[in-house]
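Colleague: Below: sequence and its predicted model.
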Amino acid sequence: MPSAQPSINTDYGHHVSSTDESTPLLGRQRGQEGTSSGASFGFSVFNLMNAIMGSGILGLAFAMASTGIVGFSILLLLVALLAAYSIHLLLRLCIQTAVTAYEDLGLVAFGSSGKVLVACTILIQNMGAMSSYLFIIKTELPAAIAGFLSGGDHSGAWYLDGRLVLIITSVCIVFPLALLPKIGFLGYTSSLSFFFMVYFAIVVVIKKWSVPCPLPLNQTMMYMEVSNSSECKAKLFEFSKESAFALPTMAFSFLCHTSVLPIYCELKSPSKSRMQNVANVGISLSFIVYFISALFGYLSFYDQVDSELLQGYSKFLPNDVLIMTVRLSILLAVMLTVPLIHFPARKAVMMMLFSNYPFSYLRHIMVTLVLNVIIVLLAIYVPDIRNVFGVVGSTTSTCLLFAFPGMFYLKLSYEDFFSCQKLGACGLLVLGICIGACSLTLITMDWAYNK
């Protein structure tokens, strides 16, 4: 689904030999096949958008409530532009170094330690994405089950216990699928998640006029001392302790950089300018879907918006048929995507710890089991999905989105330090470090204050 969905490409050793930006990257390899091979421009845009859009879309309305409509718009546009620029730097490095994998850029720049650093970052990012998806199962699957139950008192039933339902789902569905040596068919089914995200945005727009305003007092008073949001007044700018979660959530939502180079390699008649256009179009369309869903989600609940948007609809529109279809579609996408993300996560662990050992089914099973247990525990004991977006977004997402592209470009590029590109890379590196450090500090302070 992925913000924030990490790349499932496992061809870490693929290299190319072209060094001219005007020369198609894979021209030598495709010379005998003609220009008909490779993915079309439109299909490449779709692949990139599928890598971009994920669970982060559920947290953007809360980010807008924390920053205001204008503040959110400026920050989201800034993150989108910086994401496009960091892709520009990655593509230039790909041309200069003939490397087509994010981990190999770390290897070329800083040796084996650089490759391990990137692999660790991607592993933590993948685990954060998987735990956010499992959190959605924990919160939304019981609500979906309750929506199909008619009559009677089902309170206290085991099938409405989110933690128990999550464990059963992980044991019976996620873990068996993740154990399979090849699950290529899930790569196609997970692509449906992109359409589910678009469908979600459309339903959020439609249901804006179905949510009562002001919200029912008996509902709002359950989790709020004073119901100021019942005035249904949107804020243009807002700054509070929750604002610290906004930028990390946006960074989490736009992360697609581990997928960029593999998509570049599969592009028909690949060139830097053509792939940059793919990135620009993909990020722009994702920005539109993100902004629409965040805006209308915020205008539906105002200050009462939940950190996971669907929870608000569960409170105020519990039996709405359209909301139930959205909930089921997202749950289906989540259940099929989590096993898929296990693959690059498990491969990163194998590369770091067992790269010199032959393949072993026992090791394969044990690593998969350990990863599954960790993400299930995270999903169970993390009380709020915004904590996942905040911590992962302020650490690994800012590294992969801002810091690493700038750092690798400064290390590998032969340009003069005062050239526009190197100055831009330096600015991207400094900005990534500042955003990550400040956001993580504010989030930690917020936790301490709440505790």
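Modeller: Everything's here; your move.

Colleague: CA only for contacts and neighbour counts going forward, please
Modeller: Noted.

Colleague: Tell me where the stretch 1-150 of the chain has helices.
Modeller: With helices called from DSSP state H, counting those that start in this stretch, the stretch 1-150 of the chain shows them at 27-30, 41-52, 60-67, 69-97, 102-148.

Colleague: other SSEs contacting the last one?
Modeller: In this structure, helix 102-148 makes packing contacts with helix 162-169, helix 257-266, helix 310-316, helix 321-353, helix 361-381, helix 385-392, helix 404-412, judged by 3 or more Cα pairs under 8 Å, 6 or more residues apart in numbering; DSSP states H and E.

Colleague: quick one, which of those helices is packed in tightest?
Modeller: helix 385-392 (a mean of 24; mean count of other Cα atoms under 10 Å).

Colleague: ok, residue 176 - how many residues close by?
Modeller: 14 (other Cα atoms under 10 Å).

Colleague: which element is it on?
Modeller: Assigned by DSSP states H and E, residue 176 belongs to helix 175-179.

Colleague: Run the chain-centre distance for the helix or strand following that helix.
Modeller: Per DSSP H and E, the first helix or strand lying C-terminal to helix 175-179 is helix 184-189. Relative to its parent chain, helix 184-189 has a centroid offset of 18 Å by Cα atoms, centre = their mean, to the nearest Å.

Colleague: putting a second one here so we can go through both:
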Amino acid sequence: MSINNGTNANFGSENAAGDTEDGDDAAAPLLRNEAVRTRAAGASFTSSVFNLMNAIMGSGILGLAYAMASTGIVGFCILLVLVSSLAAYSIHLLLKLCDQTGINSYEELGGKALQKPGKVLVGIAILIQNIGAMSSYLFILKSELPAAINSLLSPDSTGNAWYEDGRLLLILVTLCIVLPLSMLPKISFLGYTSSLAFLFMLYFTVVVVVKKWSIPCPLPHNVTTRSTALQISNSSDSECTPKLFVISSTSAYAIPTMAFSFLCHTAVLPIYCELDRPTKARMQNVSNVGISLSFLLYLISALFGYLTFYAHVDSELLLGYDAYMPRDIMVMTVRLAILLAVLLTVPLIHFPARKAVILLLWGGRAFSWLIHITATLTILSVVLLLAIFVPDIRNVFGVVGATTSSCLLFVFPGIFYLKISGQPPRSVDSIGAVLLVVFGLIMGVISFVLIVITWIKSS
């Protein structure tokens, strides 16, 4: 999120745009004042799509094959279409509100709808969600990057090399890569790194498809993986038969997993503000293309990952390839590619977190490099400390992620639209907003309950 836009009129000022005319919100520009009309061209359509896809796609792609095994192929496809469609629709509501009110900040929309408590609530939700996501990503890097590098350099681990110290590697990549990218004043500058991250995700999908024919079925039974949630039959025929519908205790995790995989709403508005010729229709096209391409990569990687391992599929897909193909060069390189993609996602997630901190502590004041640098260093320090010292970051942020993600993805856009739009209760968008709120609340409660039950059973 571009924090300097308070002075550039790209972002952060509630009065940065004029009121839109009735019936013309789809074509009206978000920002109309003179500073915007005379500014340099913003981010291109392609760059904005890459940034949005980078905000959408992260390590969640590794868990969708397991979600397919938990729900069946048809069940998974139905849920994936449902969640992606709702995600796109909630973005549609946010963009409509932006053009109707001239507000170009998620936090300010919360303030418009629910006064100061709404602004603070949204800011805290964004901060918790994004700090949790960044910490989780860096925790993955700390755990997986040493093994990935070691597997590429030597078949035998000595245990003494500096690159096998995950904490040291994490500090180095944070200082050398994450910090410089996070210091950038505009989110559009990350379009190049986002395109690189997209190529890494595309490479991952290609490898999953290719390796479908490299691992035989039935799988060798002398090899085991860490996944124990799905039990298989002793029959080789049933073991190699894909299931169309599956209902089990793990099926309830599928929707939260998919919802978290499409959460990009905190980055949508800053991308919108820095888009060249920013109109609702143009940004909606960016959103539709980004979500559609992400949907395609998610579906292909999940399908072929499931058809490779069937009920043996691991909750983290690459672990299955490690078990059956421990020294395969494509698997080793794709692991490194995914880690780099996750690494390049961290600065993009950092933008909304920094903006939330600045709005909560300093309000809508003009851009200051001192505040910008202080907020950046503070957030990254907290994230780095959590990733280094918390032993199981996923459990720590499990409940928080379930609640804040469902709020930011479904509940807040629906409530804000109902409070601000002034549309009749029986209008199509009003009914859709109500359904978003209900769906988000149900999903959030289910996620929370399931995580608590999991904790109780494991204790």
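Modeller: Done, it's in. Everything numeric in this text was worked out from a predicted model, so none of it was measured.

Colleague: Distance to residue 301 of the first structure for the helices and strands packed on helix 102-148 of the first structure - can I get that in TSV?
Modeller: As requested, these are exported to TSV (distance: least, Cα to Cα, whole Å):
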stretch	distance to residue 301 of the first structure
helix 162-169	24
helix 257-266	33
helix 310-316	8
helix 321-353	15
helix 361-381	25
helix 385-392	17
helix 404-412	37
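
Colleague: looking at these, which is closest to residue 15 of the first structure?
Modeller: Among these, helix 257-266 comes nearest to residue 15 of the first structure, with 9.6 Å by Cα to Cα.

Colleague: Now do the helices in the stretch 151-300 of the first structure.
Modeller: Going by DSSP H, counting those that start in this stretch, the stretch 151-300 of the first structure shows helices at 162-169, 175-179, 184-189, 192-206, 217-220, 246-254, 257-266, 272-301.

Colleague: how about the third one: buried residues?
Modeller: Read it as helix 184-189 of the first structure. By 16 or more other Cα atoms under 10 Å, the buried positions in helix 184-189 of the first structure come out as residue 186.

Colleague: For that helix, which outside residues touch it?
Modeller: For helix 184-189 of the first structure, the external contacting residues (Cα atoms under 8 Å, 6 or more residues apart in numbering) are 333, 336, 337, 340.

Colleague: what's the first one in contact with, if anything?
Modeller: Contact partners of residue 333 of the first structure, counting by Cα under 8 Å, 6+ apart, are 1, 189, 190, 192, 193, 196.

Colleague: residue in the second structure matching the fourth one?
Modeller: Right, residue 192 of the first structure. Alignment note (TM-score structural alignment): residue 192 of the first structure maps to residue 196 of the second structure.

Colleague: What about its match, how many residues nearby?
Modeller: When neighbours are counted by other Cα under 10 Å, residue 196 of the second structure comes out with 18.

Colleague: Just list the residues touching it, thanks.
Modeller: Counting by Cα under 8 Å, 6+ apart, residue 196 of the second structure makes contact with residue 341.

Colleague: And the one 10 residues further on, by the same measure?
Modeller: Under the criterion of Cα under 8 Å, 6+ apart, the contact list for residue 206 of the second structure reads residue 301.

Colleague: circling back: could you report the separation of the match of residue 192 of the first structure from residue 344 of the second structure?
Modeller: From residue 196 of the second structure across to residue 344 of the second structure, the span is 8 Å (Cα to Cα, to the nearest Å).

Colleague: Same check on residue 273 of the second structure?
Modeller: Between residue 273 of the second structure and residue 344 of the second structure the distance is 21 Å, computed by Cα to Cα.

Colleague: Was I right to think residue 132 of the second structure contacts residue 397?
Modeller: Yes. Between residue 132 of the second structure and residue 397 there is a contact under Cα atoms under 8 Å: 5.8 Å.
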